[in-house]
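**Student:** Okay, sequence plus prediction incoming.
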Amino acid sequence: MTSQNAINWPAKYLPGTGDNFVSNEVIVAGVTAAQVWRFLIDTSEWERYYDNVADISFPHGGGPRLTAQLDFSFGTFGFPPLAAQVVEFQSPSEGVPGRLSWTAKQEGEPEQRLDVLHAWLVEDLPGGRVRVLTQETQIGRPAVALASERPNPMLNGHQAWLDGLVGAASQ
């Protein structure tokens, strides 16, 4: 029997308690967690393999590589740049999954407010395989609107991000 690691969720963002939740996962052979991790944490690579992100900046310096507690901002899904902060950062190593998560927020009137936790888990599996899991919980009226769309744009957008990430790491 094999068990798989899971995302570490702060209580505020526990899946099923927000207004929109999506989960995407790929398991592929021929690439390692370290190779995937390199492209995931380097925001200067994101726009090369994922077309739903723009305007990445680091208001307090740092970057383009994400690190623990780093503040950054980026635009996605038609939102103006969201203020984000890395809240979990653990590089993958032998027997230890890579963990990355950030909060992202949009302030403003109630109909505009959005509060998100986007989490990633990257782990090597037996047989030369890697597992990449990304999940996101969203809170706010914009999240309610996204959740009601069919197909769910978050689900499709995050799958494109996973596919592009694995593709970039495989080259």
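**Tutor:** Noted; the coordinates are in hand. Numbering: from 1, shown residues only.

**Student:** from here on, contacts and neighbour counts on C-alpha atoms
**Tutor:** Fine.

**Student:** close enough to count as contact, residue 15 and residue 21?
**Tutor:** Yes: the pair residue 15 and residue 21 qualifies as a contact (C-alpha atoms under 8 Å) at a distance of 6.2 Å.

**Student:** try this one side by side with the last:
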Amino acid sequence: MSEIFWPADYVPGFTDNFCSNEVIVAGLTATELWPFLNEPERWPTYYSNAADVRFYDGKGPQLQAGMRFFFSTFGFPVEAQVVEHVPSIGGQPARVAWHGWSGDVGAPDRLDVHHAWLIEDLWGGRVRILTQETQKGAPARELAKADPNPMINGHQQWLDGMVAAARAAKA
């Protein structure tokens, strides 16, 4: 199976917080799931923790390499820039990742994240969705101590919602 590509400053284990969620389901493909991830305006329709999606510079509604966008999640207003964008073509895994931030540089409430996604078809008509996020800053240190972990639980809701939305669209 494929893995996430990490920028040097965001390698898991060397940041303040890390979460990883994965599902493997039968009956869907990476191509069928891709629009539900690649079009952020869809996120609030199946994931209650995403809101206020907007794009900059006349871009959107689909993500693309280098584009800036905004959304709210986990109580944070997140500015984001896509740093990796590879659609599922020819059986290759789909990949999207963004650097997200909230707060001013140097501020005590500054949060920086690298949020990466991988969607890959597996043998037997299955698909794997992996999302991992590393975080830096005081808010990340607080999130890492929370029990239950809001990042793990929230991202699992995102995955489950995406699968349900893709299944409903296919029906």
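**Tutor:** Yep, that arrived. Everything numeric here is computed off the predicted structure, so don't read it as measured data.

**Student:** Can you pull the TM-score for these?
**Tutor:** The TM-score (TM-score structural alignment, normalised by the length of structure 1) is 0.95; 167 aligned residues with a C-alpha RMSD of 1.0 Å.

**Student:** circling back to that earlier point, out of residue 15 and residue 21 of structure 1, which sits in the more crowded spot?
**Tutor:** residue 21 (23 against 18; other C-alpha atoms under 10 Å).

**Student:** That one -> structure 2?
**Tutor:** Aligned counterpart of residue 21 of structure 1 in structure 2: residue 18 (TM-score structural alignment).

**Student:** which residues in structure 2 does the longest helix anywhere in structure 1 align to?
**Tutor:** Secondary structure of structure 1 per DSSP state H: the longest helix is helix 153-170. Mapping helix 153-170 of structure 1 onto structure 2 (TM-score structural alignment) gives residues 150-167.

**Student:** ditto for stretch 45-56 of structure 1
**Tutor:** By TM-score structural alignment, stretch 45-56 of structure 1 lines up with residues 42-53 in structure 2.

**Student:** for that stretch, the distance to its chain's centre please.
**Tutor:** The chain centroid and the centroid of stretch 42-53 of structure 2 are separated by 12 Å under C-alpha atoms, centre = their mean, to the nearest Å.

**Student:** Which positions in it come out as buried?
**Tutor:** 42, 43, 44, 46, 47, 49, 50, 51, 53 (16 or more other C-alpha atoms under 10 Å).

**Student:** Would you check that residue 162 of structure 2 makes contact with residue 36?
**Tutor:** Yes: the criterion here is C-alpha under 8 Å, and residue 162 of structure 2 meets it with residue 36 at 6.3 Å.

**Student:** Compare these two (neighbour count), which wins?
**Tutor:** Ranked by neighbour count (other C-alpha under 10 Å), residue 162 of structure 2 and residue 36 place residue 162 first, with 23 against 20.

**Student:** got the contact list for the more buried one?
**Tutor:** Applying C-alpha atoms under 8 Å, 6 or more residues apart in numbering to residue 162 of structure 2 gives the contacts 33, 36, 37, 46, 47.

**Student:** Go through these and say which is closest to residue 67 of structure 2.
**Tutor:** Proximity of the contacts of residue 162 of structure 2 to residue 67 of structure 2 (C-alpha to C-alpha) peaks at residue 37, which lies at 14.9 Å.
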